[in-house]
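Undergrad: Build me a model from this:
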Amino acid sequence: MGRQRVLAWVAGAVSGVLASALAMPAVAVADASPARLGGVRFATFNASLNRDTEGQLLKDLSTPDDPQARKVAEVLQRVRPDVVLLNEFDFVEGGRAVDAFRRNYLEIGQGGAQPVHYPHVWTAPVNTGVPSGFDLNKDGRVGGGDDAWGFGLFPGQYGMVVLSRHPIDAAAARTFQNFRWRDMPGALLPDDASTPRPNDWYSDEVLARFPLSSKSHWDLPVRVGGRSVHFLVSHPTPPTFDGPEDRNGRRNHDEIRFWADYVRPGRADYVYDDAGRRGGLPVGAPFVVAGDQNADPLDGDSVDGAINQLRHAPRVIDLFPVSTGAAEAAVLQGGANARHRGPSFLDTGDFDDRSVGNLRVDWVLPSRPLLPLRSGVFWPPREDPLSRLNDASDHHLVWVDLLVPGGR
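TA: All right, here's what the predicted structure looks like:
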C-alpha cells in the first residue's frame, strides 16, 4: 500500500474514532472505570513535577497546599489509571517525594474527585543532572545542565516514577541506566563537521562512559492476576537544544530504538542491563511501552521515523488516543499548528505556538496478545468544567484500557 493510501486509511480510521469520542461527554470518558469492562488502564503522564533546585519538590509535596501538585493529583483521580508512569518527577532518595505525593495529594480528594490509592511504587536514580566531567556541548566550559549525562541542574531532576494498583515484580525488574550509547550497533552518534572523522562529536574517552538513556529505561513486570505485563518506560531527551550535529535528536532516535530492538526477537543480543544480564524481552511476553518519547510521527524536530521504529515493531498496537480538547486548542492557538501535517486531535503536548505548536509526543503502546478496549487523552475542551486542569502540565495524560488474557 502506498504512503498516500496509508495516510488516507489512518486519517479515516482516526476520524471514525474521533466521531465516537465526540458523541460522548469528555468527563464521562475520563471518569469511566476500566473495571466495569474487566480491563486494566495503563497510562503515561509527563506531570511537570520537576523543580529548579534540589529538594524543592519534596518541600512542596510535604504539605497539601501546592496548587500544581493538586491539579496533577486531580487529573490522576479523574482518569484513575491502574498503572501509570509519571515523567518529570524529581528523584529523591528513598522515595520520599513519591510517598509525600501519595499521602498529601493522591490519597486526599481534589476538586471533588475521589482519592486514589497506589500501594505499589517504583522509582530509581536517573542520569539527568549527573555531572559528566566533560564539555559535552563544546562551549568551552565544563559544568551545568548541558554537560550532565542527561540535561539537568542537579542529579535526579526530571526523574521518573511508576505507580500501580497491581504488584510490581521488583526481583524481575531490569534497569538500563548505564547502557552505553556506543554499544548499540549502528548508533546515530553525532558528527563534528569541522573534523574529517565520522561521528566524532564525542571523543572515545567520552563515549566510553556516555549512557544511551538521558534518564533511564526500565522493564517493570506488573503482575495482573496470573500474568506478567512488562511495563517498558522511559523519557528520551527532547530532539532540540543543540546545533547542526543534532546530538539530542540523534540520541532521542536511539533511545526510542532501544525499546524497538528490545521487543523484537533477535534484535536485542547487544543489550545488557545494570545487573549485567544480556538480551531483550522473552519471546511472546506481553508488554506496554509508555512515556514521553518527545517524538511526533509527522511534525516537530525529531529525526524522521524516530517514533515509527516503535510503532511499527512486531506485535505493537497503536490505538490512536484522541481528545476534543487537542483539536480545539490547535484551532484556537493557531500559529505553527496551522502548518502541521498530523491530525491535531492526536496531540498530547501543548507547546509554543509560534515555533513548535502542539504535538503527539506521549505514547502508550500495548502489544498483542493484550486486547485493547479503548483509549483517550485527558484534554477537556474549554466548555468542560475539567478544562481548569489543562494547565497542570504542558503535557496531557494518555491512557489505554486493556484486557490481559489469563490475568483475571
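
Undergrad: From now on I want contacts and neighbour counts done on CA atoms only, so please keep to that.
TA: OK.

Undergrad: Let me see the ranges of the strands in the stretch 101-250 of the chain.
TA: Along the stretch 101-250 of the chain, counting by DSSP state E, counting those that start in this stretch, strands occupy 120-123, 160-164, 174-175, 217-224, 227-234.

Undergrad: Of all those strands, which one is nearest Arg277?
TA: strand 174-175 (8.7 Å; CA to CA).

Undergrad: Please work out which residues outside that closest one touch it.
TA: Strand 174-175 is contacted by residues 216-220, 273-275 when judged by CA atoms under 8 Å, 6 or more residues apart in numbering.

Undergrad: Tell me, how many residues neighbour Ser148?
TA: Careful, residue 148 is Ala and not Ser. 25 (other CA atoms under 10 Å).

Undergrad: ok, for it, nearest residue in space, not its chain neighbours?
TA: Spatial nearest neighbour of Ala148, chain neighbours left out: Pro131 (4.3 Å); criterion: CA to CA, 6 or more residues apart in numbering.

Undergrad: before we move on, what about Val84?
TA: Ala43 (4.6 Å).

Undergrad: Contacts only, for the one you found.
TA: 81-85, 290, 364, 397-400.

Undergrad: how about those residues in TSV, adding distance to Glu107?
TA: Formatted as TSV, the contacts of Ala43 follow (distance: CA to CA, whole Å):
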residue	distance to Glu107
Pro81	14
Asp82	15
Val83	16
Val84	16
Leu85	17
Ala290	24
Val364	25
Leu397	19
Val398	21
Trp399	21
Val400	23
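
Undergrad: Also this sequence, please, to line up against the first:
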Amino acid sequence: MFTQLSRDGPHGMAESSAVRIRVLLACVLLGVVTAQPATAEPRKAGPSKVRFSTFNASLNRSAAGQLVADLSTPDNAQARKVAEVIQVDRPDVLLINEFDYVPDNRAADLFRANYLRRGQNGGKPIDYPYAFTAPVNTGVPSGMDFNRDGRADGPDDAYGFGLFPGQYGMLVLSKYPIDLDRVRTFQKFRWQDMPGALLPDDPATPAKADWYSPRQLEVFRLSSKSHWDVPVRINRTTVHFLVSHPTPPSFDGAEDRNGTRNHDEIRLWADYITGKAGYLYDDKGKRGGLERGAKFVIAGDYNSDPVDGDSVPGAIQQLLDSRRLIDLKPGSRGAVEAARTQGGANLTHGADPRHDTGDFNDNAPGNLRVDYVLPSYGLIPLHSEVFWPVAGSPLARLNDTSDHHLVGVTLLALAR
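TA: Okay, the predicted model is just below:
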C-alpha cells in the first residue's frame, strides 16, 4: 500500500513542491481528505481517486498460442509474479505492454480469472470487469524486404518486429466502463502520411529519406504495434487512455530506421492532443485528433529516455514538454540502488537514476526511464511512483518479473 503526500514513500517517490501545492489547494477547494490509501475502491459519486498504471510485463511468448496455454492454469510462475505486482499496486486502469494479442479477449479472460482474481502470495485479489485489446502490427507479414537483407520474410520484415501476428501486443484493463463504441485505433496509419515525417535515409546514396522505396512507403505503417484511444468513463467524466508501445530506437544501422520511427510514433500522440492531427486517420477512416478540452492520460513503454540511450534527440520531450501534460517524474529508491550496484553504463548517465523504469544491459544502454504515465491538465495529480523495491524489501523478489518496472500515477477525477 502506498502512502500519499509522503516525502519519500515505500518505493522512494519524491514529489515536487508545485505538485504538492496544487494537490493541497485542490483538496481544500473540494473538501477531500488526502490521507486515504491509493487502494481505495472507485466511488459512484463525488471526487474519486483513480490510479492509472502501465506495466511492460514481458508476457509475450515465442509462438502463437503459447500464452493461452500458459494462462490456462493458475500455476505459471511468471504470470503469478506479474499478477502479484498488479495486486500490490492496485491500479484502477492499467495498460499491459507485451501481452500477446489473442482475439475475443481469450488471453485477457484467462489472465483475469486464473491470476488477478486469485490472491498471489497471500495478496488481495483484484478484479477488472472491463478489458480492451485489438490487433497490432507486430508479426504481421508485409511481403516487403524492409531490412534489406535480400529476403521479404522474417520478423524484421513484418509491419512491426515479431515472430507471429500479435506478439508483443497490448491489453487495457479497467474497473471503470470502457466506451467501446468510441475507441479509436491507428494500427494502419501510414508513416509517409505524417507531414514532415522523419523517414530514414540511406547514407550511402545522395537522395534523401530513401531507405524505404516508394513502393514500400505505400504500405509501411507508422505504429510498430498500434496506437489506441480508449475512452474510460469515470463517474460522469470521460478520460481518454492514450496507449502505445513505440519500437526501440536500436537494432538497426546508420539509417536509424528504428530511431526515426520511435520519434514519430511518439509524435503521433503529441500531435493528437494539440490540434495538429488534421492529417491523422484511424482504422475506421475518422480523421483528426482529440477534441479540445478532453481529459486524457498517455501511458506506455515509449522506449525513449529524456537524456540517455539511443533515442533521436528530443523524442520523448515531444510529450514531456507539452503544455497539455503533467510529468510527475515518478521515481524509486530501488532504481537508485540498482544503478549504483550494477555500474557499467549507469555510471556515465546524465539523468537522475531515481526515475529509471527499465533494468537493461549494464554495459549498454544501462537502466533508463522509458515507461510513462502522463495525465493532462484538468486532472489533479496526487502522487506517483515506480514499483522498484530496494534489495532489502520483502517485495524485492518481484524485481525480476520483467526488465521493466510498473509505473503508477494516482489522480483526483472530478465527478462532472
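
Undergrad: Just name whatever secondary elements the lengthiest helix in the second structure is in contact with.
TA: Of all the segments assigned as helix in the second structure under DSSP state H, the longest by residue count is helix 257-272. With contacts defined as 3 or more CA pairs under 8 Å, 6 or more residues apart in numbering; DSSP states H and E, helix 257-272 of the second structure has these neighbours: helix 317-320.

Undergrad: Leu76 of the first structure pairs with which position in the second structure?
TA: Counting by TM-score structural alignment, Leu76 of the first structure corresponds to Ile86 in the second structure.

Undergrad: In space, what's closest to Asp242 of the first structure - neighbours in sequence excluded?
TA: The shortest distance from Asp242 of the first structure to any non-neighbouring residue, by CA to CA, 6+ apart, is to Asn248 (6.4 Å).

Undergrad: One more: Lys295 of the second structure?
TA: Val239 (5.1 Å).

Undergrad: Contacts only, for the counterpart of that neighbour in the first structure.
TA: Val239 of the second structure maps onto Val229 of the first structure when the alignment is built from TM-score structural alignment. For Val229 of the first structure, the contacting residues are 221-223, 285-288, by CA under 8 Å, 6+ apart.

Undergrad: Could you rerun that using 7 Å?
TA: 221-223, 286-287 (CA atoms under 7 Å, 6 or more residues apart in numbering).

Undergrad: Looking at the second structure, which of those residues hold up?
TA: Comparing those with the second structure on both residues aligned by TM-score structural alignment, their matches' CA atoms under 7 Å, the contacts found in both are 221-223, 286-287.

Undergrad: which one of these has the most neighbours?
TA: Phe287 (25 neighbours).

Undergrad: Could you double-check that Pro203 of the second structure lies in contact with Glu255?
TA: Yes - contact criterion CA atoms under 7 Å: Pro203 of the second structure and Glu255 qualify, at 6.4 Å.

Undergrad: if I look at the most centrally placed residue in the first structure, how far off is Leu22 of the first structure?
TA: Among the residues of the first structure, the one closest to the centroid is Gly291, at 1.5 Å (CA atoms, centre = their mean). Distance of Gly291 of the first structure to Leu22 of the first structure, given as CA to CA, to the nearest Å: 26 Å.

Undergrad: Can you lay out the contacts of Val229 of the first structure as JSON lines showing distance to His253 of the first structure?
TA: Listed next are the contacts of Val229 of the first structure as JSON lines, based on distance: CA to CA, whole Å:
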{"residue": "Pro221", "distance to His253 of the first structure": "25"}
{"residue": "Val222", "distance to His253 of the first structure": "27"}
{"residue": "Arg223", "distance to His253 of the first structure": "30"}
{"residue": "Pro286", "distance to His253 of the first structure": "24"}
{"residue": "Phe287", "distance to His253 of the first structure": "21"}
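
Undergrad: quick one on the thing from earlier: write the PyMOL selection for whichever of the contacts of strand 174-175 of the first structure are buried.
TA: A single PyMOL command selects the buried members of the contacts of strand 174-175 of the first structure (16 or more other CA atoms under 10 Å):
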select buried, resi 216+217+218+219+220+273
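
Undergrad: before we move on, back to that, got a list of what the residue nearest to Asp242 of the first structure touches?
TA: Contacts of Asn248 of the first structure by CA under 7 Å, 6+ apart are 237-240, 242.

Undergrad: among these, which recur in the second structure?
TA: Under both residues aligned by TM-score structural alignment, their matches' CA under 7 Å, what the contacts of Asn248 of the first structure keep in the second structure comes to 237-240, 242.

Undergrad: Can you select the buried ones from those residues in ChimeraX?
TA: To isolate the buried members of those in ChimeraX, using 16+ other CA under 10 Å:
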select :237,238,239,240
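
Undergrad: Identify the farthest-apart pair in the kept ones among the contacts of Asn248 of the first structure.
TA: Between any two of those (CA to CA), the greatest distance is 11.3 Å, for Thr237 and Asp242.

Undergrad: In the first structure, which residue range corresponds to the strand ranked longest in the second structure?
TA: Determined from DSSP state E, the single longest strand within the second structure is strand 48-59. Taking TM-score structural alignment as the measure, the first structure aligns residues 38-49 with strand 48-59 of the second structure.

Undergrad: what residue of the first structure matches up with Leu320 of the second structure?
TA: Using TM-score structural alignment, Leu320 of the second structure pairs with Arg311 in the first structure.

Undergrad: ok, and the closest non-adjacent residue to its match?
TA: Counting by CA to CA, 6+ apart, Asp318 is the residue found nearest to Arg311 of the first structure once chain neighbours are left out, at 6.6 Å.

Undergrad: so that neighbour sits in a strand?
TA: No - using DSSP: H, G, I helix; E, B strand; the rest coil, the secondary structure at Asp318 of the first structure is coil, not a strand.

Undergrad: My guess is it contacts Leu365. True?
TA: Yes - the pair Asp318 of the first structure / Leu365 is scored as a contact, 5.7 Å apart, by CA under 7 Å.

Undergrad: ok, those two, which is more surrounded?
TA: Applying other CA under 10 Å to Asp318 of the first structure and Leu365 shows that Leu365 carries more neighbours, namely 23 against 17.

Undergrad: Please, where are all the helices along the first structure?
TA: According to DSSP H, the helices that the first structure contains are 3-22, 26-31, 56-61, 67-79, 96-101, 204-207, 247-262, 308-311, 324-333.

Undergrad: Nearest to Ala148 of the first structure, out of these?
TA: helix 204-207 (11.8 Å).

Undergrad: Can you check which part of the second structure that closest one sits on?
TA: Using TM-score structural alignment, helix 204-207 of the first structure pairs with 214-217 in the second structure.
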